[in-house]
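3D, please:
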Amino acid sequence: MGVSVAHLDRSEISSYSIEIRKIIEDRSNSKLLILDMGGYFSECLGLIAKDLDGDLCGIIEDTENGLRRYQKLPSLSAPLYTVADSSLKRSENILVGLSMLEGVQKVIERNAINNPTATYGLIGFGRIGEEISHLLRRRKADFMVFDENPIKVIHARSLGYRVATKRNLLALSDIILSATGGQSLDDSNLRDIKNGAIIASITSSDDEFGFSEGTYRSFEPYGHLLDRMKSGNRQVFLINGGNAVNFAVDPNIGASISILHGEIIVALWLLATSNADDAGKINRVTQRDREEIASEWVEVFAAEAVDK
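Sure, this is the predicted structure:
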């Protein structure tokens, strides 16, 4: 069975673009399957399903933020599989958190900013935020945590992490790591941010921040992947325009991501062979399938590491 793959960037996805319509028109009666990373097809899913008239096999969503976007829809026009909350995703979360920390460090070093005793402020104690906290603890870094969700605050405290209000975190942190996917900072927070602080995001700027266009324009290029907003004697730095620092510095997060890719392939097969549940339901690969994927990964990659 031949398979054609079309790659679209975000500017071609959020609306029912010419590029999407062309894919539908040129498909030669083939069925279509969407692999999404961020929920960007959610805005035009209804139109796509309508024009495909039953030929949309379904959607696979990779991220928690994307899953939330699909969950906000009144109804789903096609079957959806998510791997966002998979038990196999933790290894990826660890590597994403690690790549964020290393990315920030590389930007700081590249721009000759020296602050060995920097205090980190982590906004967001979700799956990736928690892994970042573990990494910071192992590095013996000084850091504090904030989350809007009181349940996550209790969880952070139970693990022995220092929890702060958002205002205090912003006022005391030299490096602010934002990992919420939910517009954690906006213009009203700028006055609270410590002078000279560096802000970094784990995802796209429009998902992570609610800054106005005027605020973004006030940031001017300062150095490698670093912009600066200056007002009088105060200055605030923003890495990579507020977009994910990890992929800008080093997009390769190692073989462990293959575990999740294995689950995505299983979901692709289930959708392509019509083994998915009804269109209005969010589906997940079974735990048994996940265990088989993990077993295959261990056989290939763990054995490879031992051989080396």
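
Could you use CA atoms for every contact and neighbour count after this?
Noted.

which residue is nearest the centroid of the chain?
Geometric centre of the chain, nearest residue: T203, 4.6 Å, by Cα atoms, centre = their mean.

Mind jotting down where the helices sit in the protein?
18-25, 45-52, 64-71, 90-110, 127-138, 150-158, 166-172, 205-208, 213-218, 245-249, 257-272, 287-297, 303-307 (DSSP state H).

rewinding a little: residues in contact with the residue nearest to the centre of the chain?
179, 181, 243-245 (Cα atoms under 8 Å, 6 or more residues apart in numbering).

R234 too?
Residues in contact with R234 (Cα under 8 Å, 6+ apart) are 195-196.

Please determine how far it is located from E92.
R234 is 37 Å from E92, where distance means Cα to Cα, to the nearest Å.

and if you look at N195?
According to Cα to Cα, N195 and E92 sit 33 Å apart.

How about I259?
Separation of I259 from E92 (Cα to Cα): 8 Å.

Quick check: neighbours shared by the two?
Contact criterion Cα under 8 Å, 6+ apart; residues shared by I259 and E92: none found.

Can you give me the neighbour number for K72?
Neighbours of K72 under the rule other Cα atoms under 10 Å: 10.

What of I239?
23.

Pull the contacting residues for the closest residue to it other than its chain neighbours.
Of all residues beyond its chain neighbours, the one nearest I239 is L226 (4.7 Å), with distances taken as Cα to Cα, 6 or more residues apart in numbering. The neighbours of L226, taking Cα under 8 Å, 6+ apart as the test, are 107, 237-241.

Next, format the helices of the chain as JSON lines and append mean neighbour count and distance to L8.
Shown next, in JSON lines, are the helices of the chain (neighbours: other Cα atoms under 10 Å; distance: least, Cα to Cα, whole Å):
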{"stretch": "helix 18-25", "mean neighbour count": "14", "distance to L8": "8"}
{"stretch": "helix 45-52", "mean neighbour count": "17", "distance to L8": "15"}
{"stretch": "helix 64-71", "mean neighbour count": "19", "distance to L8": "16"}
{"stretch": "helix 90-110", "mean neighbour count": "19", "distance to L8": "23"}
{"stretch": "helix 127-138", "mean neighbour count": "19", "distance to L8": "26"}
{"stretch": "helix 150-158", "mean neighbour count": "14", "distance to L8": "35"}
{"stretch": "helix 166-172", "mean neighbour count": "20", "distance to L8": "36"}
{"stretch": "helix 205-208", "mean neighbour count": "18", "distance to L8": "18"}
{"stretch": "helix 213-218", "mean neighbour count": "11", "distance to L8": "25"}
{"stretch": "helix 245-249", "mean neighbour count": "20", "distance to L8": "18"}
{"stretch": "helix 257-272", "mean neighbour count": "19", "distance to L8": "18"}
{"stretch": "helix 287-297", "mean neighbour count": "15", "distance to L8": "28"}
{"stretch": "helix 303-307", "mean neighbour count": "9", "distance to L8": "34"}
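
and for comparison, fold this next one:
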Amino acid sequence: METFERARLDAYFSRIAARFQPDDRPASFLITHLLPERPAFVRGMAKVTDLRAVLPKPKSVHGEAQRQIEADGYTCDRLTRAVFSDADRAVQYVEARAPGRPVVLLDVGGYFAPALDRLCERFSGRVLGVVEDTENGHKRYAELDKLPCPVVSVARSPLKDPEDFLVGQSVVFSTEALMRSRADILHGRTALVIGFGKLGSSIARLLHAKGVRVTVYDIDPVRRTQALSQGFAVARDRAGGLEEAGVVLCATGSLSLRGEDFPRLRNGTYVATVTSSEDELELDGLPDVYERMQIGEHVTRYLTTGHYFYLLNGGNAVNFLHGASVGPFIFLVQAEIMTASTVLARGELVPGMHEISPADRAAIAATWLDYFNR
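Below you'll find the predicted structure:
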């Protein structure tokens, strides 16, 4: 990012912060993909909250971005699901960084969900709430028996639609780039897209535009009817779809392929995902059956007697290999996260799932257009 681009981005986030600035800044913990443009977002979050720690998603850490954030004076801590799956460790961690403070938790993927009850109950300060950025994280919070605090979800915001569409494009780009590294291409193969939400539907449309035969499978029958109405073939079940596919793109945000599904793959099938391997793929038992061999950069062959398939990027999101860029549209989502934090800072929301108001979204969009519609 060039100097003038950084200056424009900082000015944009400063204007968002000025519009939605809370009376009192709560402490915050920020889970984020640490991509090259992310330091500006971190500085923006620090304008509306007292940022106690940045927790980079471990599979998407850009070294220079982390160095910049640390040079700006912010703490980067190591993120694992284990830290926040254990309630005692979660409480100890937050106590160590923000004792007695009002706190906002900024999440990507439901990391805080397992310990949220205990955090709200035992933390010496007050958990004002959570801001969640992703669909799988949204589901993790929505599935809790009873939310102990407000959760403001950005996952289903209309401001996130451009990002979701462009992430789908980046997934297809990276999948084909890895295939081409083996002198292979998408064209001529049948692709199975598992999950027909925002990302899956974007992936399916782009594959179709590239001349790929696309089949869709989703556990939700409503989404299967949507896929059918848009002209895609729809698999009656996952097993049948897998047996016909030459490329499988997993876009559920939960579990797409279980251990017993892999033997159903055709020989030479490529498997790619839009999120982390622990969310999408059940890989733990495969080494007992399959021999793994790295046959190219970020391409692993799984081989057993009479059967083989290729796993891209170790089962993690393929688009992060090429920057996962969605251009300036990501700044719409980041501004909404900042705004959601200020909504929580007021302390007026009851426990449960929430979204920011249409008026706040319109103000964000108008500000974004001033800076990036050039």
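
Need the TM-score between these chains.
In this superposition the chains share a TM-score of 0.90, using TM-score structural alignment, normalised by the length of structure 1; 300 aligned residues with a Cα RMSD of 2.0 Å.

Find me the equivalent region of stretch 355-367 of structure 2 in structure 1.
Using TM-score structural alignment, stretch 355-367 of structure 2 lines up with residues 284-296 of structure 1.

corresponding residue for A324 of structure 2 in structure 1?
A324 of structure 2 maps onto P251 in structure 1, by TM-score structural alignment.

whoops, L286 of structure 2 was the one
In structure 1, the residue matched to L286 of structure 2 (TM-score structural alignment) is T215.

Looks like that match contacts D186 (just checking).
No: applying Cα atoms under 8 Å, one finds T215 of structure 1 not in contact with D186, separated by 9.1 Å.

wait, what's in contact with the aligned partner of L144 of structure 2 in structure 1?
In structure 1, L144 of structure 2 lines up with L73, judged by TM-score structural alignment. By Cα under 8 Å, 6+ apart, the contact set of L73 of structure 1 is S42.

one more time with 10 Å
Counting by Cα atoms under 10 Å, 6 or more residues apart in numbering, L73 of structure 1 makes contact with 42-43, 45-46.

cool, and L35 of structure 1?
Neighbours of L35 of structure 1 in contact, by Cα under 10 Å, 6+ apart: 7, 41, 58-62, 80-81, 264, 268.

Among these, which are located in strands?
Judged by DSSP state E, strands contain the following of the contacts of L35 of structure 1: 58-61, 80-81.

Give me the buried entries from those residues.
The neighbour count (16 or more other Cα atoms under 10 Å) marks 58-61, 80-81 as buried among the ones in strands among the contacts of L35 of structure 1.

Out of those residues, which two are the most distant from each other?
Spatially, the most separated pair among those is G58 and E61, at 10.1 Å (Cα to Cα).

tell me, what's touching these two both at once?
Common neighbours of G58 of structure 1 and E61, using Cα under 10 Å, 6+ apart, are 34-35, 80-81.

for these, which one is nearest A171 of structure 1?
Using Cα to Cα, L35 is the member of those that lies nearest A171 of structure 1, at 40.1 Å.

residue in structure 1 matching M179 of structure 2?
Aligned by TM-score structural alignment, M179 of structure 2 pairs with I108 of structure 1.

What of G268 of structure 2?
Checking TM-score structural alignment: G268 of structure 2 goes with G196.

Run a quick check on its match versus D174, I expect a contact.
Yes: contact status for G196 of structure 1 versus D174: in contact at 7.0 Å, counting by Cα atoms under 10 Å.

These two: which has the busier surroundings?
For G196 of structure 1 versus D174, neighbours defined as other Cα under 10 Å are more numerous around D174 (23 against 17).

Let me see the contact set for V298 of structure 1.
Neighbours of V298 of structure 1 in contact, by Cα under 10 Å, 6+ apart: 259, 292, 304-305.

Can you name the two of these that sit furthest apart?
Farthest apart among the contacts of V298 of structure 1 by Cα to Cα are E292 and A305. That separation is 19.5 Å.

Which of the contacts of L73 of structure 1 lies at the shortest distance from E299 of structure 1?
Checking these against E299 of structure 1 with Cα to Cα, the nearest one is S42 at 36.9 Å.

List the residues that contact the closest one.
13-15, 36, 48, 59, 66-67, 69-73, 76-77.

And L206 of structure 2, by the same measure?
165, 168-169, 172-173, 200, 212, 214.

Structure 1: which residue goes with A96 of structure 2?
Superposed on structure 1 with TM-score structural alignment, A96 of structure 2 falls opposite E25.

if I pick its match, what's in contact with it?
19, 51-52.

Would you mind giving the residues you listed as JSON lines with distance to D278 of structure 1 added?
Putting these into JSON lines (distance: Cα to Cα, whole Å) gives the following:
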{"residue": "E19", "distance to D278 of structure 1": "28"}
{"residue": "D51", "distance to D278 of structure 1": "19"}
{"residue": "L52", "distance to D278 of structure 1": "17"}
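
Am I right that F329 of structure 2 is in contact with K160?
Yes: contact criterion Cα under 10 Å: F329 of structure 2 and K160 qualify, at 8.2 Å.

Mind checking which of the two has more residues around it?
Per other Cα under 10 Å, whichever of F329 of structure 2 and K160 has more neighbours is K160, with 21 against 18.

how about that one, what's its partner in structure 1?
Aligned against structure 1 by TM-score structural alignment, K160 of structure 2 finds its counterpart in K89.

Quick one: residues contacting L265 of structure 2.
Neighbouring residues of L265 of structure 2 by Cα under 10 Å, 6+ apart: 239-248, 271, 307-310.

roughly how far is stretch 107-117 of structure 1 from the heart of the chain?
How far stretch 107-117 of structure 1 lies from its chain's middle: 25 Å, per Cα atoms, centre = their mean, to the nearest Å.
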